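Enquirer: Turn this into a model:
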Amino acid sequence: MFFQGYGYHGHTFEQTYVCYPVSFIDKPHLESGDKIIMPPSALDRLATLHIDYPMLFELRNSAAERISHCGVLEFIAEEGMIYMPYWMMENMLLQEGDTVKVKNVTLPKGSYVKLQPHTKDFLDISNPKAILETALRSFSCLTTGDSIMVAYNNKKYYIDIVETKPASAISIIETDCEVDFAPPLDYKEPEKPAVSAPLSKAHAEAQEDVVEPEAKFNPFTGTGRRLDGKQPQHQPPSIASSTTKDDRPIEAISRKHSTGSTSETSSHKPAGKLVFGSNPTPTDKQKDAAKEKEEPAKKEEPKFQAFTGKKYSLRG
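Expert: Next up is the predicted model:
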């Protein structure tokens, strides 16, 4: 079936045209949108079909296997020709006078679109989302993979359509669409400060070896002397007994003062002198614990003990 000799056939609109940029008909303002100019015969054919409004079309460049989508603004082009924004021709790799196939389609309303500016100066605009919302009012649909052009303040900004939902091509006429931005193509992450290299295991172990252990304080480990030069009648206990690991003598003295048991041992001590190493009468449990601590001590080699020799008198 043919329509008025222009080659229209079938129950859908599908026709091949020769394309030219909109600047050829002195309509440069159409560069800020996705509307094309079609011949009057196309309108006559579309009027006989039960199509959805607004009219949306698929543009196909079979030679380069590129597909895009657009709307229509007017039907004033010469027969066999269409005029389209130059940025759309660039997306489809079309030159002036190339042929393009036009087919009417129905697209779902968009719910989500992800955009990626080519340059980061687009984000330097005071309110890029508001500018984008205003610019997209001139668009009928968006196609994943296309690069749209947004003009603002005498400058052109190109933006890639990275993702669209619920389909790869969506209608944005009278719909609430969520917009997300990807980092611009020329964006570079700030360099992180250099992190010092960790020390090698051998070097770390060497530093640990240099650290000397702190000396432990052992109280009352000196020797006793009399002011008159004579040897003390009571010899001090051995160093081993006064510097045990858990400091038992000091603990015993503090316990003795706190329990008030000094009355049992005060009779065996000379007046005005301190005798280290004396303990209150131990209980059975304390005796057992003392034996367990003394057994390993017996196996140790004998240690030096001060003032354990024989006594001599100066008078002979």
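Enquirer: Going by C-alpha atoms from here, please, whenever you check contacts or count neighbours.
Expert: Fine.
Enquirer: check contacts around residue 146.
Expert: Residue 146 is in contact with 68, 91, 160, 161, counting by CA atoms under 8 Å, 6 or more residues apart in numbering.
Enquirer: Residue 256: what secondary structure?
Expert: Following DSSP: H, G, I helix; E, B strand; the rest coil, residue 256 is assigned to helix.
Enquirer: my read: it touches residue 263, true?
Expert: No - Residue 256 lies out of contact with residue 263 (CA atoms under 8 Å); the separation is 9.8 Å.
Enquirer: Which one's more surrounded, the two?
Expert: Taking neighbours as other CA atoms under 10 Å, residue 256 and residue 263 compare with residue 256 leading, 18 against 10.
Enquirer: Would you map the helices across this structure?
Expert: Assigned by DSSP state H, the helices in the chain fall at 40-47, 86-91, 128-135, 201-210, 239-242, 248-259, 262-265, 284-298.
Enquirer: I have a second one here; can you model it like the first so I can compare?
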Amino acid sequence: MNMYFEGYGYRGSTFEQTYRCYPASFIDKPQLESGDKIIMPPSALDRLASLHIEYPMLFEVRNTAAERTSHCGVLEFIAEEGMIYMPYWMMQNLLLQEGDMVFIKNANLPKGTYVKLQPHTTDFLDISNPKAILEKTLRNYSCLTTGDSIMVAYNNKKYYIDIVETKPASAISIIETDCEVDFAPPLDYKEPERPKPTAPPSADPAAEAQVEEEPKFSPFTGPGRRLDGKPAKDLDASSSSPAKRQANATNSVQPSAASTPQITAPRKTTGKLVFGSGGSQSSKGTEKVPDKDAKEDPKKEEPKFSAFTGKKYSLKG
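Expert: Presented below is the predicted three-dimensional model:
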């Protein structure tokens, strides 16, 4: 037989009641601030016991005027009738003032599998072991609701952390469950500024042009050699110029009129090497051969090259 009490608003098989809320500082229960549990009057326990509510007891807490909703557990049933006491951080989440009316309803929440947290300040990450501190704090919590900000007390300092996301629902139970925890960057986190690239010092334009200039090809820049193998002591020093050597090579190499090429000793000229067809003739524009060259013994003249003058062989053997 279900009982209905007009004064307390018990209806059917659910627990629904409106109370005036006050912070935990009104009673000697400082431990309330380190969790999400409230203190309710004894009449609430009687009604919950008659409904065979599943343990742990979880409740939906709603501020109808501000349209804010959260969830919590219960610590004790020792409050005055018509009143409840709750952590001050929870009153802040619900935008409640002392003595405001709050709606309480029993709730069944799924076990959480994932929660994403976001600290308000970066100094929470400076704690030597924030994971251990968080695990210890969440042991005092029964459930988590997306959009709430929970409080973590450590070394006489309060750290606030937002519940960004929860799975598999927007409100989950964290009692006796394995829950994956992820962290978002703190609200006051700022990415370090990247150093601006420094402009290279402006170089001298003339130096840049000199560096960028590619080496030009200069033909005939090696040392001079005589074709007859003798030292090239008669070469004019002016013939070392690349331009002159190129001109010499162009003007001095001439095809022989005979079928067999003839190579004569070079004669001292004004900056040119002449490869003529005749051994005793001098080209136009050249000086006469000095007396020293004229007195040279003609017997010492190098043998002339004749093509196809060797022995004959037959491929038949």
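Enquirer: Post the TM-score for the overlay when you can.
Expert: Here the superposed chains carry a TM-score of 0.69, computed using TM-score structural alignment, normalised by the length of structure 1; 253 aligned residues with a CA RMSD of 3.6 Å.
Enquirer: Just the buried ones from the contacts of residue 146 of structure 1?
Expert: Neighbour counting by 16 or more other CA atoms under 10 Å classes 68, 160, 161 among the contacts of residue 146 of structure 1 as buried.
Enquirer: what's the spacing between the second one and residue 306 of structure 1?
Expert: In this view, residue 160 of structure 1 and residue 306 of structure 1 are 94 Å apart by CA to CA, to the nearest Å.
Enquirer: Most tightly packed of the helices of structure 1?
Expert: Of all the helices of structure 1, helix 86-91 has the most neighbours on average by mean count of other CA atoms under 10 Å, namely a mean of 19.
Enquirer: who does that helix touch, helix- and strand-wise?
Expert: Under the contact criterion of 3 or more CA pairs under 8 Å, 6 or more residues apart in numbering; DSSP states H and E, helix 86-91 of structure 1 touches strand 147-152.
Enquirer: residues in contact with the strand it packs on?
Expert: By CA under 8 Å, 6+ apart, the surrounding residues in contact with strand 147-152 of structure 1 are 31-33, 87-88, 91, 131-132, 135, 156-161.
Enquirer: now, among the residues you listed, which is nearest to residue 10 of structure 1?
Expert: For these, the closest approach to residue 10 of structure 1 (CA to CA) belongs to residue 88, at 27.6 Å.
Enquirer: what's the matching residue for that closest one over in structure 2?
Expert: Correspondence of residue 88 of structure 1 to structure 2, assessed by TM-score structural alignment: residue 90.
Enquirer: hmm, back to that, who wins for proximity to residue 190 of structure 1 among the helices of structure 1?
Expert: helix 128-135 (22.6 Å).
Enquirer: can you tell me what part of structure 2 the closest one aligns to?
Expert: Helix 128-135 of structure 1 lines up with residues 130-137 of structure 2 when matched by TM-score structural alignment.
Enquirer: That stretch vs structure 1, average distance?
Expert: Aligned to structure 1 and superposed, stretch 130-137 of structure 2 gives a mean residue distance of 0.5 Å (mean CA distance after the TM-score superposition for structure 1).
Enquirer: To residue 114 of structure 1, which of the helices of structure 1 lies closest?
Expert: Shortest distance between residue 114 of structure 1 and the helices of structure 1, using CA to CA, is found for helix 128-135: 12.3 Å.
Enquirer: which strand of structure 2 spans the most residues?
Expert: What stands out as the longest strand in structure 2, according to DSSP state E, is strand 157-167.
Enquirer: For it, name the packing helices and strands.
Expert: On a contact count with 3+ CA pairs under 8 Å, 6+ apart, strand 157-167 of structure 2 meets strand 114-119, strand 143-145, strand 149-154.
Enquirer: Tell me which of those is the most buried.
Expert: Scoring those by mean neighbour count under mean count of other CA under 10 Å gives strand 143-145 as the most buried, with a mean of 24.
Enquirer: List the contacts of it.
Expert: Applying CA under 8 Å, 6+ apart, the contact partners of strand 143-145 of structure 2 are 36, 58, 70-73, 163, 166, 170-175.
Enquirer: Show the buried residues in those.
Expert: 36, 58, 70-73, 163, 166, 170-175.
Enquirer: Residue 71 of structure 1 maps to what in structure 2?
Expert: With TM-score structural alignment as the criterion, residue 71 of structure 1 pairs with residue 73.
Enquirer: so its match sits right up against residue 35, yeah?
Expert: No - assessed by CA under 8 Å, residue 73 of structure 2 is found out of contact with residue 35, at 9.1 Å.
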